[in-house]
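In: Show me the folded form of this:
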Amino acid sequence: MLLAALGPLAGKLNDAEKNDASTWLPGNAESTKVLDLAKTFESSDTVPAVVVYERPSGITQADRAKAAGDVRAFTGVHGVSGQVLGPVPARDGKALQVIVPIVPGDGGWATIGQVVDDVRKIARSGAAGLEVHVTGPAGIAADSGEAFKGIDGTLLYSTVAVVVVILLLTYRSPTLWLLPVLSAGVALSSAQAVVYLLAKYAGLTVNAQSAGILTVLVFGAGTDYALLLVARYREELRRHEDRHEAMAIALHRAGPAIIASAATVAVGMLCLLAAEMNSTKGLGPVSASGIVVGLLAMITLLPALLVIVGRWVFWPVRPKYGSPEPAERGLWARVGRGVARRPRAVWLVTAVVLGAMSLGLADLKAEGLANKDSFIGKPDSVVGEEVLARHFPAGVGQPVVVIAKASAAEQVRDAFARTPGIAAVTPPVVKGGYAYLQGTLDDAPDSKAAKATVDRVRAAVHRVPGADAVVGGGTAINLDAQRAARHDSNLIIPLVLVVVFVILALLLRALVAPLVLIATVVLSFTAALGFSALVFDHLFGFAGADASFPLFVFVFLVALGIDYNIFLMTRVREEAERLGSRRGALVGLAATGNVITSAGVVLAGTFAVLATLPVVAFAEIGFAVAFGVLLDTIIVRSVLVTALNLDLGRWMWWPSRLCGKRDLPVADDLQPKEPALVS
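Out: Just a heads-up that it's a prediction; the model follows:
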């Protein structure tokens, strides 16, 4: 009934997305203020497209006539509004450019691609021997839209396919996988409906990035919770004849770990509300909503479905009442006994290897991506940028914008024009008490040199008395976003660590264990980021990474990585109550090793789906998180944390009463006491 009510709302989430620049930028950034003030002079939705014509042998008179005819045709295209400028010839006589102002209208930014396609068709029609490209902000937006076209369907179907394959391999059952996938599908639809309602009535900012991550997160984390519950339920079915009793005990035992895990992820994601970047700030509540809805589905709907269908759903390996638990002789039981022989040597060597991987951070260039480096491949807008750079001042099409008090217009223009790196400045346009100016950059608008020019312009115009000048434009937007992302990382990373520590301390009722676990999580994060940086640079050939990349990877790896800490350590604590800390560590690993590994593979697989999108930023996040999750589950949780548990013994639980419980000698731990695993 709930799904029937929420399902139609889920389909409206795309309509609630906001992908314009002001919804991504920090609200207090200078470039954001320019976007607001510019509404006085032009439509805030106006996006210029730059049509560039090139003939390497030289532009002919027929080419000029063709471009002039195109200018008249462009004015009749639906979505083109305002004066079409050009054709402007290049000084070398080999190219022409036309600037076409596009207003998306009611369809929003999603319609820019269609307008650009119409402009491109006109420009290329009858262009014998002329190379024609559409670039500028509208051309880039159109190519970005094409890259994200069908992202929701692509991510959903790819994620479902990955989850189904992994669950088939994990459960070795042709039927059991249906219930977690069905529950995750219900959770996703419900989460999308909740996010839509928050966007419509609570002012939550949702964009294509957060909507795409929501799909991956709900399926990945939800399936993780399902794996943990199903594993414990199957374990209890071997001990209890009544499946209702088995599920009640499974929920009682696994429920606190699942709830604590989801709460940690949700609260960690809500830390993003402290971000300056609106896009990052909006991702927090979107992700937290998905996690909470996924949790509710996996501790209500999934248990009900499992109990209704009975034991046959596990076919062909049904857990029979009284049968031995396979974990007692499984892989992770053997791994635990191997680690127990020399736990200190194991954790020291593992820490050194992870530390060595972290050295790759020296190769990480998270300073933002130029337009030409943002796509996997070379779309038309990138080719057009290269053509413009060959024949025109590099900043044509993406000017620096200065808005100041009208009374100081000429002084501001003089300071603006004298700034090194500015090729030309337009006369001021005065309206509503403000003056509007545009300046052409000498350098490519997404280059470091252009960003340095923006800083010089700001310093120059800010010195004009009484001008109250603000500087914006595409380059300034990228610069402000980069600085806001750096600020967000410096603030949110420590905040998440504090939140995670508090939750772990409350859950485990100890102080040493949370500190040790957080140290392993941070080491895992730096190792994953360092290794990823080396892969991006030397294998994939990426030019760098988005400025928000380290923060996103940290939040996902730490918040989700804590899941596996909680899954492992709550079981270790449960067993340590009966068997002592060292023996409890071995039993906890044996009991949870398979489910943690399976959960990690599912989550890694779902995030790896992001790498299928032809956008470098998504591919990098997908690869880094997928690799980091696998590293976390296979090495850090199962080997490093187990070795530390065995080495520290009861001191891991200081100052709780477990710290005073006597440990068995390590030699006794190595004896195969299988009955204790089942008892």
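In: rest of the way, CA atoms for contacts and neighbours
Out: Noted.
In: after the lengthiest helix in the chain comes which helix or strand?
Out: Taking DSSP state H as the criterion, the chain has its longest helix at helix 474-508. Downstream of helix 474-508, the first helix or strand assigned by DSSP states H and E is helix 512-535.
In: Identify the residues contacting stretch 656-669?
Out: The contact list for stretch 656-669 (Cα atoms under 8 Å, 6 or more residues apart in numbering) reads 337, 340-341, 509-510, 576-577, 580-583, 649-653.
In: for that stretch, how far is the first residue from the last?
Out: 22 Å (Cα to Cα, to the nearest Å).
In: Sequence B follows; please return its structure for comparison with A:
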Amino acid sequence: MSEPDAAAAPKRPLLPRLIHRFSVLILLVWLGLTAIVNLAVPQLEAVGKARSVSMSPSDAPSIEAIRHVGQVFKEFDSDNAVTIVLESDKPLGDEAHQFYGELMKRLSADTRHVAHIQDFWGDPLTAGGSQSADDKAAYVVVYLVGDNETEAYASVHAVRHIVDTTSPPRGVKAYVTGPSALNADQAEAGDKSIAKVTAITSLVIAVMLLFIYRSVVTAFLVLIMVGIDLGAIRGTIAFLADRNVFSLSTFATNLLVLLAIAATTDYAIFMLGRYHEARNAGEDRETAFYTMFHGTAHVILGSGLTIAGAMYCLSFARLPYFNTLGPPCAIGMLVAVFAALTLGPAVLAIGSFFKLFDPKRRLNTRRWRRVGTAIVRWPGPVLAATCVIAFIGLLALPSYKTTYDLRKFMPASMPSNVGDAAAGRHFSRARLNPEVLMVETDHDMRNPVDMLVLDKIAKNIYHSRGIEQVKSITRPLGTTIKHTSIPFIISMQGVSNTENMQFMKARMDDMLIQVKAMDVSIATMHTMYELMGEVIDNTVDMDHLTHDLSNITNTLRDHIADFEDFFRPIRSYFYWDKHCYDIPVCWSIRSIFDMIDNVDQMSEKLEYLVTDMDILVKLLPQMRAQIPPMINTMTIMRDMLVVWHGTLQSFYDQSDTGSKDPGAMGRVFDAAQIDDSFYLPQSAFKNPDFQRGLKMFLSPDGKAARFIIALEGDPATSAGIARVEQIKDEAREAIKGTPLQGAAIYLGGTAATFHDIQEAATYDLLIAGVAAISLIVIIMMLITRSVVAAAVIVGTVLVSMGSSFGLSVLVWEDILGIELYWLVLAMSVILLLAVGSDYNLLLISRLKEEIGAGLNTGIIRAMAGTGGVVTAAGMVFAVTMSLFVFSDLRIIGQIGTTIGLGLLFDTLIVRSFMTPSIAALLGRWFWWPQRVRPRRRAGCCGPTDLAGWFVPCCCRPTAHRPPGTGAMASVPVEPHQRCRRPTRRHPGRSTTPTIRTPPADATGKPGTPTRTRALTDPRPEGALRRASRTRRARIPRHRECHTGAHDAVSTAVRAPAGGAADPRRLRDLPAGTRAAGRAVPGAGIRVGQHRRRRRCRGR
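Out: Purely as a prediction, here's the structure:
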């Protein structure tokens, strides 16, 4: 090797050189991009509301069943429903019914948001099934329009607006609750919690960064980087979601924000940790920048790809809870990785130029070296101890219980929870969340035969375990219709006869009353006959008088005619004068002439009256002659009625003697409510009340029957979910061998939906977990180039995941007494798989760099180099995720704390003890199929240029080369000097501290005093001096020689090739210098830790 080649600086990689050169431009580009994506599109929360999807699995059998029921009954076509609960402090009366009617009227008019109202309480026939036992509460189910969350939430808000704006009577309150109302409140609570949790997280991270770096400027710059990254991620996801690239959900927006904050903060800590380590090792700022990029870029890339890939595997899931997390979180992590690899180094380059990121203190790696040394010495016991700790968490897993009740994980002040609490005071939990079973066949079931089969289905389901109530066409109120048992029908035959006899007895009494009335009528007829004779006599007299009056009138008319002929000229004067109306005398005389004209009219009318009187005189005698026959007829009817009454009285006396309480048997069967002998006659189908029931429980064509089933206890539990298959089995058994055999059975409802979710979650967890594990193994293999190392990383992550979830069960269920929501397990597993391999990857990547010093030495150095950084990053990530506990959604809090516990366990146990102990136990097999050998130490087993305190035992003595003849100058070593170490325990050698003040520099500034140690050694004086034109380097206190019984730290100072450098202070060393035991061409300090026995093996 020539001297120019040895002295030449190593060539920098292209990417870090470009980032370092264009750091300001990169920062401006990121700032502009963040501003554009946040100003050009709405905020993430607004886009989440506009592009949200329904959390219900649309292809689940239960959801399809509910929709099919609505379509068959022509009522609704979605699974979106709410329950309106009416509660009063006294029994609901007419005012409550009026309020309810007004409410139903307004809801029915809103066809844009309301699809169907299941109005049981409005019909007296079924009102009892929707009213509480104390009559103080009632409910109605309202099916809404909307299949996705945006439309569904709009419908929920519309119904709430109608309920809030309808004035209830005094003492009556109306609440809107139900599944859709709970989901709407959940989304609202999640959106409101994002800002609060983000603010708390930022504050906590700022405090932790101040504690880690002891620098306000450093913490502030890190927060600035995280803020830019978070803004870019939020804006990018909002932009893509706004363009319908993917949909969002409440869980996606919440997890994305905190995951982005935690990951970007971790990556910043990784970079700053490696940068500070390089600066503490004496590298200048530019060299430390390249060292940082070389040591962390692949780790950040692998970590980001692992998280992004694992999150994207959720898109393979079927449940919207999971597949809506996949694309946004994966793309968000890709943006975070791209920002960490470009923006992070750019900000670091800019800040390092202004000396803003220089370490304020030296990191104490002594403790982590001791931990590494202990692991190397006792890997088996350390691994056993970590397995015992992990086993503590695993022991809690058998006690894991889950719940599907969303109410318990939302604030009690939410409107849906307030309404649910009101309903819980009067109804069981299952009454408001029933299961809906539909039996669909190919023929009309409105006949007595199929009614028997339908009642058998209801009876089988009702008598199975865990069922509280079944409503159907044969049980509209949840129990068998009264008076439909065969014993009751038989007993009712006698009851009918008895009732008929009672009716006949009443009618017989009416017959006596009628006899008395007829006697009165006969007497009245006799009186009328006598009075009619008098009327006839008077009428004849009137007829004579009328004739006389007519004659007189005619005579008067003739005399007046004579008078009128004489006075006609005078009369004409009065009628011709236009002013006659104005002259009283004229008008009076004219009125006399008008009266004379009326005499003519009166004469004519009297002629008509005379004619009518003559007719009346003829008719009245004829009418009087009809009364005697009528009297005779009524007398005969009275006598016959008396005879008929006597006959019926005899028959009644005989029947009453033989019928004593004929309905006793029917009343007993009704009271016992025994449904083994149900029968519905054909005549019942014509009953108007029964026809109203048919519309509620049978489809319009009669080919489908609906059953409403209420479970015992909460249907949103494992016990409630277990009843789903039981209900289906009972229905299938009931129709076996009947005319309905082969009918299609559909079941939907709360328990059925969660049953499908449970099965889908198991499938999704298996698919996403296997895909994520496979992807993580591939990424780890590509980075570590080792199958075993990748398997160890994934295996330890799985152990950490199981133990951390067990710890979560221990904390939440055993200590706090709160069951974990079903979503916690699945999401925690995927997220822990995604983020759990980061710290192991950083450790193993560093171990791969240090492996040249030996397997065990590499483990010690890797632990020392990454211990503080990984612990800080892990604590920040864990605390960030645990801050989800401040969210109003306790589900998010449980997920966050579970992930936080997993990260703490992974950081403090797995990465710190389990993984390195496994690596120490496996040795070189840990890197299989690679063949790993320690690199030959510089100057060992070959020519060396060591001119310092001592020469290792394996160094061969070589001929002395004059300084300047090459890079490999050395001094002769005597055989008796091998395997001798400058230790504090060696009596022949000692070090003497010396304070040296160099002369002032060119500007007149005095030199900085340095502390050195001179070695007292019996070797020749030349061996204690450096090569020509070199000076002794200052040995920092933390690099002084320390040793124990078996270990020692050896320090060697190498002379530069040209002999011109003055490595007086560590930060002034050339760019090629490396700490931690490498021999780098040029000049520098080499510090190595080794085992005495192994180093002396060559002796």
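In: about what we covered before: among the contacts of stretch 656-669 of structure 1, name the buried ones.
Out: Among the contacts of stretch 656-669 of structure 1, the ones that count as buried by 16 or more other Cα atoms under 10 Å are 337, 340-341, 509-510, 576, 580-583, 649-653.
In: Max pairwise distance over those: which two?
Out: With distances taken as Cα to Cα, the most widely separated pair in these is 341 and 509, at 28.0 Å.
In: Just the closest of the buried ones among the contacts of stretch 656-669 of structure 1 to residue 288 of structure 1, please.
Out: Of those, the one sitting nearest to residue 288 of structure 1 (Cα to Cα) turns out to be residue 509, at 24.9 Å.
In: Alignment lookup: the closest one to structure 2.
Out: Applying TM-score structural alignment, one finds that residue 509 of structure 1 aligns to residue 785 in structure 2.
In: show me what contacts that match?
Out: The neighbourhood of residue 785 of structure 2, defined by Cα under 8 Å, 6+ apart, consists of 927, 930.
In: Superposed on structure 2, what's the mean shift for the longest helix of structure 1?
Out: With mean Cα distance after the TM-score superposition for structure 1, helix 474-508 of structure 1 departs from structure 2 by a mean of 2.2 Å once superposed.
In: Likewise for stretch 249-265 of structure 1?
Out: Mean deviation for stretch 249-265 of structure 1: 1.5 Å (mean Cα distance after the TM-score superposition for structure 1).
In: what stretch of structure 2 does that stretch fall on?
Out: If you align by TM-score structural alignment, stretch 249-265 of structure 1 falls on residues 291-307 of structure 2.
In: Please apply the same query to stretch 206-215 of structure 1.
Out: Stretch 206-215 of structure 1 maps onto residues 248-257 of structure 2, going by TM-score structural alignment.
In: Tell me, how many residues neighbour residue 406 of structure 2?
Out: Counted with other Cα atoms under 10 Å, the neighbours of residue 406 of structure 2 add up to 18.
In: I figured it was touching residue 182, is that so?
Out: Yes: counting by Cα atoms under 8 Å, residue 406 of structure 2 does reach residue 182; the two are 7.4 Å apart.
In: Run through the residues that contact residue 612 of structure 1.
Out: Taking Cα under 8 Å, 6+ apart, one finds residue 619 in contact with residue 612 of structure 1.
In: What of residue 99 of structure 2?
Out: Contacts of residue 99 of structure 2 by Cα under 8 Å, 6+ apart are 166-169.
In: What residue in structure 2 is paired with residue 302 of structure 1?
Out: Match for residue 302 of structure 1 (TM-score structural alignment): residue 344.
In: so its match is in which element?
Out: helix 326-353.
In: swap in residue 468 of structure 1?
Out: Per DSSP H and E, there is no helix or strand for residue 468 of structure 1.
In: What is the neighbour count of it?
Out: 16.
In: With residue 667 of structure 1 instead?
Out: Residue 667 of structure 1: 9 neighbours (other Cα under 10 Å).
In: same thing with the one 10 residues further on?
Out: Neighbour count for residue 677 of structure 1, taken as other Cα under 10 Å: 23.
In: What helix or strand is it located in?
Out: helix 674-678.
In: The corresponding residue of structure 2 for residue 95 of structure 1: what's it in contact with?
Out: Using TM-score structural alignment, the equivalent of residue 95 of structure 1 in structure 2 is residue 137. Going by Cα under 8 Å, 6+ apart, residue 137 of structure 2 touches 85-88, 91-92, 131, 423, 426.
In: which ones among those are found in helices?
Out: Per DSSP H, those map to helices at residue 423.
In: Let me have the contacts of residue 137 of structure 2 in CSV, extended by distance to residue 173 of structure 2.
Out: Formatted as CSV, the contacts of residue 137 of structure 2 follow (distance: Cα to Cα, whole Å):
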residue, distance to residue 173 of structure 2
85, 8
86, 6
87, 5
88, 6
91, 13
92, 11
131, 15
423, 11
426, 14
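In: By neighbour count, sort out the buried ones in the contacts of residue 137 of structure 2.
Out: For the contacts of residue 137 of structure 2, a burial check counting by 16+ other Cα under 10 Å picks out 85-88, 92, 131, 423, 426.
In: could those go into CSV alongside distance to residue 624 of structure 2?
Out: CSV is the format used below for those (distance: Cα to Cα, whole Å):
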residue, distance to residue 624 of structure 2
85, 75
86, 73
87, 74
88, 73
92, 67
131, 69
423, 79
426, 77
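In: so which of the residues you listed comes closest to residue 740 of structure 2?
Out: Distances from residue 740 of structure 2 to those, taken by Cα to Cα, are shortest for residue 131, at 32.8 Å.
In: So which residues of the stretch 351-500 of structure 1 form helices?
Out: For the stretch 351-500 of structure 1, applying DSSP state H, counting those that start in this stretch gives helices covering 380-391, 409-417, 448-462, 474-508.
In: Any idea which of these gets closest to residue 644 of structure 1?
Out: Judging those by Cα to Cα, what sits closest to residue 644 of structure 1 is helix 474-508, at 15.7 Å.
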